[in-house]
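# Fold the stuff below for me.
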Amino acid sequence: MHAFDVLGEPVRRRILELLAGGERSAGEVCAVIREEFGISQPAVSQHLRVLRDSGFATVRPQGTRRLYTVNPEPLREVEDWLGHFRRFWAQPLDALATELTRGRRQRRLAEDAAAAERRRDGGFDDGGNAPEERTG
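Presented below is the predicted three-dimensional model:
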């Protein structure tokens, strides 16, 4: 099965997210997935098998339990392949970051100017209202 066929299934992506947090038993994975997706235990087991057979997850026995973990190698291969296309979203994201920074700077400058204006006016607001007296 191709990597994107494996990752194209929301249940399998969620299982990988769970496993990314650390080793989990099949029972733990099953409980979360059944609750979130409303699917049967055999269906969860099938998804775990696909992840294992495709190399995205590894399993080891511990007594009567089966413990699953993420195998990062197939994910690295996906990331390497996606790297060829990163330029299509990297530049727009860089531009977005620049605009966000510019907006924050403009807001800060406007706030600083308003504060300086209030200090010059003795604390009066735009309507000529004096600040409330402080008790202390």
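# From now on I want contacts and neighbour counts done on CA atoms only, so please keep to that.
Will do.
# Find the centremost residue of the chain, please.
residue 17 (10.0 Å; CA atoms, centre = their mean).
# quick one: secondary structure of that residue?
helix (DSSP: H, G, I helix; E, B strand; the rest coil).
# Could you also give me the structure for this second sequence? I'd like to compare it with the first:
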Amino acid sequence: MADELFKALGDPTRRIILDELVERSGQTLFEICSRLSMKHRLTISRQGVSQHLAVLEAAGLVDSRREGRYKFHDLNTDPLRQIAERWPSPPASSESKENAP
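Coordinates of the predicted model:
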């Protein structure tokens, strides 16, 4: 799962899509495409955005739900939290405290 997560985060367009979902969750493909085009001046096809969303979904970063004929996309930060918890900060040693400025 971590490999899929890092692959998903490795692409700048996917990071922009995540930024847009942070700003406004529950967007359709059409809304995401419009925001990428108008706000970020990205010329990418709907199929291209759909493929990016599929990678983000596979990594668990985006959840989608269908309501009628619409498919809405929501950000899911749980995988990021799991990565952060995977490598907790080591406890501060007394030696590093002594050498602190």
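# For the residue nearest to the centre of the first structure, what is the corresponding residue in the second structure?
Alignment note (TM-score structural alignment): residue 17 of the first structure maps to residue 19 of the second structure.
# Likewise for residue 53 of the first structure?
Using TM-score structural alignment, residue 53 of the first structure sits opposite residue 58 in the second structure.
# now the strands for the second structure?
Residue ranges of the strands in the second structure, as given by DSSP state E, are 62-67, 70-75.
# out of these, which comes closest to residue 96 of the second structure?
Nearest of the strands of the second structure to residue 96 of the second structure, taken as CA to CA: strand 70-75 at 38.4 Å.
# The first structure: matching residues for the closest one?
With TM-score structural alignment as the criterion, strand 70-75 of the second structure aligns to 65-70.
# Surely residue 66 of the first structure and residue 60 touch.
Yes - here residue 66 of the first structure reaches residue 60: they are 5.7 Å apart, a contact under CA atoms under 8 Å.
# ok, back up a step: what residues does the match of residue 53 of the first structure make contact with?
residue 4 (CA atoms under 8 Å, 6 or more residues apart in numbering).
# Quickly note the distance from it to residue 9 of the second structure.
12 Å (CA to CA, to the nearest Å).
# shared neighbours of the two, anything?
Joint contacts of residue 58 of the second structure and residue 9 (CA under 8 Å, 6+ apart) do not exist.
# Which parts of the first structure are helices?
3-7, 10-20, 26-37, 41-53, 72-83, 87-120 (DSSP state H).
# Counterpart of residue 7 of the first structure over in the second structure?
Using TM-score structural alignment, residue 7 of the first structure lines up with residue 9 in the second structure.
# Next up, the contacts around its match.
residue 15.
# same question, residue 35 of the second structure
residue 20.
# Check the gap between whichever residue in the first structure pairs up with it and residue 107 of the first structure for me.
Alignment note (TM-score structural alignment): residue 35 of the second structure maps to residue 32 of the first structure. The gap separating residue 32 of the first structure from residue 107 of the first structure is 43 Å, by CA to CA.
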